[in-house]
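Asks: Sequence first, predicted model second:
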Amino acid sequence: MMERKVKVGLIQHSCGADRQENVDKAIALIRQAAEQGAQVICTQELFDAMYFPQVIDVEKYNWAEPLDGPTWTTIRDLSRELGVTLICSLYEYAAAGMYFNTVAVYEDGQYLGKYRKHHIPEGPQYLEKYYFTPGDTGYPVFKTKHGTIAVLICWDEWFPEPSRIVALKGAEIVFYPSAIGSEPDHPDLDTSQSWMDAIKAHGIHNGMFIAAVNRVGREDATDGSGHMTFYGRSFLSNPLGQILIESKTNEDEVLVQEIDLNEIKRTRDILQFHRDRRPDSYSEILKVSL
């Protein structure tokens, strides 16, 4: 079997009020990952800004930019300069009154496509339904020179269906850019382990690699109504759900890990979940309520 090794890079960091400083920080960390040999590098969710859906503020619509906007273009050009595949998560302006939580994938300066977040949460200080139109891209996969990848965004990672879909389309690595941390209405609850367990389970169910990247740090709501603390714990797991690398801190950190995509076939030849599926018996799941 031909060797199919690839180095994955995850960029975990805090964000402040100055959006350009956030972009500059991310670029520096991306460069650091590339220097360590990373070939496919993923930012965290909405990496250029503090997590603005803590509050409702119509002015934040002005933070969205079209796919040919300056931040997207900067990341595209960086992928060309570094000769890497870059997965970039930003707030997309699609049309007046229509904004998406979007990831674009670039490789060597070429645009490979986008994914728009499908599952939009709504809860205390996770007020995303005000800001994001539900995604309309379906669940694409992207054929890169380092393998076939897919990207799902934050709340998507709690749902098993998207991961199964991209696996059946050939995804070998699924990236999950995230912004998750404290639960403001349950201040004593730490969901970080449940978060990790839920995501790596998708890798087990589908025999693929999982790469989740999350922000860190405390961010105060702009209206003074509260704050959130993001717990990081970015990680990469293999097709058996074993953690290969996890962030050591809840601070800015670059994770780089080499993986062998041949592990996917070896695992799927043992755990035949895709072979033994019964989609003919699953019609009930298409109903909202049973």
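Replies: Thanks, I have it.

Asks: contacts, neighbours, all on C-alpha from now
Replies: Fine.

Asks: State the distance from residue 60 to residue 53.
Replies: The spacing between residue 60 and residue 53, counted by C-alpha to C-alpha, to the nearest Å, is 9 Å.

Asks: Of these two, which one has the most company?
Replies: With neighbours defined as other C-alpha atoms under 10 Å, residue 60 and residue 53 compare such that residue 53 has more, 19 against 13.

Asks: The structure to be compared is supplied as follows:
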Amino acid sequence: MQTIPQDLEGNLALALKMAKKSIKNGAKLIVLPELFDSGYCVENESEKYASDFTNPQDSKTLQSLLKFCQQHKVYIVGCVIEKDSTNNTFYDTAFIIGENGLIGKYRKIYLWGDEPKRFGRGSDYPIFTLDFNDFQVKIGLQICYEIGFSEGARILSLKGAEILIYPSAFGKARLYAWNLASRARALENGAFVLAVNQSKSQRSQWNHQKLKFAANSQIINPKGEVLAKARKKNEALTYTIHLQDCKEQRDSLPYLKDLNISLQTKALQSLEKSFNPN
């Protein structure tokens, strides 16, 4: 999806237009990229485009998506600027919304580049269960840069996530990382990965440099195989996945079962005392 900075109305309209295309092809779970409503490069305007999840009725984005979900009986994963009015902090926040309202949200923990100047950091790895009447599925959310942090995906998978979703505004200069890391997260966890990215470019309000996005949204199975990939601007990918593939792959290659969590925890705690990234 190509979003236009500061064009909330236009971006929302485009997102729902693409979602309708997917619904015509049978989609029940729809994923939109990082900061899809405001655009990514609105560094000076967080307040203007932020949604307060404690008062969702005041957010045009959340209300529009809720109405859409109620009309079409679907779930939508999105990612917006969140304002926490209790501490006056902004977050880069992914969320799931359905016909009955907000299912839950995830605040980005690992912030890229200048993002720490814009956003606070999240501190939790929640799991969300979606009910599709005749079956349920457990979802884990991460955002963009976090596709390169295997630890988050591992924690979510150990909690039961069968689908890992990454709303993103990932840079074109690191397309190689996007393609490799998304497949690795799927393979090592025996999970489906839905990696949904922005396309084209935007210009930073801070340094006026042009940021080119990697595009290449893709759906990846638990073996790390790419099932579908977007090839053009504003292309709506639709694919039917089979959840039993998760169990079959985890039985075939039991990384989660054989992981020594106690040993890994001790090693990480030891590293924490002495780790110096420089």
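Replies: Done, it's in. Here the structure is a predicted model, which is why all the values come from computation and not from measurement.

Asks: Tell me how they score on TM after superposing.
Replies: Here the TM-score for the pair of chains, by TM-score structural alignment, normalised by the length of structure 2, is 0.89; 263 aligned residues with a C-alpha RMSD of 1.7 Å.

Asks: Go ahead and list the helix or strand containing whatever residue of structure 1 lines up with residue 238 of structure 2.
Replies: In structure 1, the residue matched to residue 238 of structure 2 (TM-score structural alignment) is residue 256. Using DSSP states H and E, residue 256 of structure 1 sits within strand 253-260.

Asks: residues touching the match of residue 238 of structure 2, list them.
Replies: Contact analysis of residue 256 of structure 1 by C-alpha atoms under 8 Å, 6 or more residues apart in numbering lists 7-10, 33, 36-38.

Asks: separation between the aligned partner of residue 96 of structure 2 in structure 1 and residue 50 of structure 1?
Replies: The equivalent of residue 96 of structure 2 in structure 1 is residue 105 (alignment by TM-score structural alignment). Per C-alpha to C-alpha, residue 105 of structure 1 is found 22 Å from residue 50 of structure 1.

Asks: How about residue 136 of structure 1?
Replies: 25 Å.

Asks: ok, now residue 160 of structure 1?
Replies: Taking C-alpha to C-alpha, one finds residue 160 of structure 1 at 28 Å from residue 50 of structure 1.

Asks: When the two are compared, which one has more neighbours?
Replies: residue 50 (23 against 15).

Asks: which SSE is that one in?
Replies: Residue 50 of structure 1 belongs to no helix or strand when assigned by DSSP H and E.

Asks: wait, it sits on residue 20?
Replies: No: counting by C-alpha atoms under 8 Å, residue 50 of structure 1 stays clear of residue 20, with 11.5 Å between them.

Asks: joint contacts of those two?
Replies: Joint contacts of residue 50 of structure 1 and residue 20 (C-alpha under 8 Å, 6+ apart) do not exist.

Asks: Unless I misread the structure, residue 104 of structure 2 falls within a helix.
Replies: No: residue state for residue 104 of structure 2 (DSSP: H, G, I helix; E, B strand; the rest coil) corresponds to strand; a helix is not indicated.

Asks: Against residue 269 of structure 2, how distant is it?
Replies: 30 Å.

Asks: Looking at these two, which has the bigger crowd around it?
Replies: Remark: of residue 104 of structure 2 and residue 269, residue 104 carries more neighbours, 16 against 12, as counted by other C-alpha under 10 Å.

Asks: Residue 36 of structure 1: neighbour count?
Replies: Residues lying near residue 36 of structure 1 (other C-alpha under 10 Å) number 15.

Asks: now do residue 258 of structure 1
Replies: Residues near residue 258 of structure 1, counting by other C-alpha under 10 Å, number 16.
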